[in-house]
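*Asks:* Based on what follows, work out the 3D shape:
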Amino acid sequence: MADCLFCSIVAGSTPAYLVLDTPEVVGFLDIRPVFKGHTLIVPREHVATMVELPDELTVPLFGTARSVAAAVRTAYGAQGSFVAVNNVVSQSVPHLHVHVVPRTKGDGLRGFFWPRTKYADDAEAAEYAGKLRDVLAG
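*Replies:* Okay, here's the model as predicted:
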């Protein structure tokens, strides 16, 4: 879809800190992370919400989200993760995306209030993307 930010990232037209790129899905750092390392997993195909997700993309999308949820523990020393999908309400980009947020006990995240942070600079964001890419590559 021409005016979709995430389709533009998938196509390589808009830069992003990629952590994975498969035939079905792409993962990249959220530019307004809840915590550093917050990753978005999107289907390559434009799908607006989870309701419209074709069956054949369900396993690639959510299997990848599961892999990223495991990898953030090693990549960032997280104790676990928060995995979420918004459908229409609170969905800032109308392209299905799974949030995988690294978590540690006492990190301050409470309920559904998602405070946002920033990377210090491009080098720090690239470092976080590289750590996760390395763990995912095995």
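*Asks:* make it CA atoms for all contacts and neighbour counts henceforth
*Replies:* Noted.
*Asks:* Surely L20 touches R133?
*Replies:* Yes. Using Cα atoms under 8 Å, L20 is in contact with R133, at 6.4 Å.
*Asks:* A75: neighbouring residues, count only.
*Replies:* For A75, the count of nearby residues is 20 (other Cα atoms under 10 Å).
*Asks:* which residues touch it?
*Replies:* Contacts for A75 (Cα atoms under 8 Å, 6 or more residues apart in numbering) come out as 131-132, 134-135.
*Asks:* And the helix or strand hosting L40, what does it pack against?
*Replies:* Using DSSP states H and E, L40 maps to strand 39-43. Contact partners of strand 39-43 among helices and strands, from 3 or more Cα pairs under 8 Å, 6 or more residues apart in numbering; DSSP states H and E: strand 25-29, helix 55-76, strand 98-103.
*Asks:* Alongside the first, I'd like the structure of this one:
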Amino acid sequence: MSDCIFCKIANGEVPTDFLFEDGNVVAFRDLNPQAPTHVLIVPKAHYANIADGVPAEVLKSMADAVEAVAEAEGVRDSGFRCIMNTGAAAGQTVMHLHMHVLGGAPLGEGLLPKEA
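*Replies:* So this is what the prediction gives:
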């Protein structure tokens, strides 16, 4: 999608430092973090949400990114949240599949994100 900000970020049109990248997904820090660790995992291909026929290999890449990000950010052992909002009624405002990885503070202390 030519006007999708996450497509532009994932495909390098908008410069961003990636914490993880493979052939299917990228991970980068949220510009408006809701926790000490707030990273977005975004497929390079455009899918509106998790119910948009996402191939298994893309979901596997997202899971691999979660593991890598949690380890790199030091929250793997202490705990973290993964959140995917699906549709406007659930708070999704960027209609490109993405997962929030949040950690670095106890649940309820900065771990309830506003949708990006």
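*Asks:* OK, contacts around the residue nearest the centre of the first structure?
*Replies:* For the first structure, the residue nearest the mean C-alpha position is L40 (1.3 Å; Cα atoms, centre = their mean). Counting by Cα under 8 Å, 6+ apart, L40 of the first structure makes contact with 27-30, 97-100.
*Asks:* Average separation of the strand holding L40 of the first structure from the aligned part of the second structure, please.
*Replies:* Superposed on the second structure, strand 39-43 of the first structure shows a mean distance to its aligned partners of 0.6 Å (mean Cα distance after the TM-score superposition for the first structure).
*Asks:* between the contacts of L40 of the first structure, which is nearest S81 of the first structure?
*Replies:* S81 of the first structure lies nearest to V100 out of those, by Cα to Cα, at 6.5 Å.
*Asks:* contacting residues for the closest residue to I83 of the second structure other than its chain neighbours?
*Replies:* Closest residue in space to I83 of the second structure, ignoring its immediate chain neighbours: H100 at 5.0 Å, by Cα to Cα, 6 or more residues apart in numbering. The contact partners of H100 of the second structure, taken as Cα under 8 Å, 6+ apart, are 38-41, 81-84.
*Asks:* how about 7 Å then?
*Replies:* Contacts for H100 of the second structure (Cα atoms under 7 Å, 6 or more residues apart in numbering) come out as 38-41, 82-84.
*Asks:* Closest one to G106 of the first structure out of the contacts of L40 of the first structure, please.
*Replies:* Using Cα to Cα, V100 is the member of the contacts of L40 of the first structure that sits closest to G106 of the first structure, with 17.7 Å.
*Asks:* Quick check: closest non-adjacent residue to that closest one.
*Replies:* Distance criterion Cα to Cα, 6+ apart; nearest residue to V100 of the first structure, sequence neighbours excluded, is V83 at 4.7 Å.
*Asks:* mean shift of the helix or strand harbouring the one you found relative to the second structure?
*Replies:* Taking DSSP H and E as the criterion, V83 of the first structure maps to strand 80-84. Compared with the second structure after the fit, strand 80-84 of the first structure shows a mean deviation of 1.1 Å (mean Cα distance after the TM-score superposition for the first structure).
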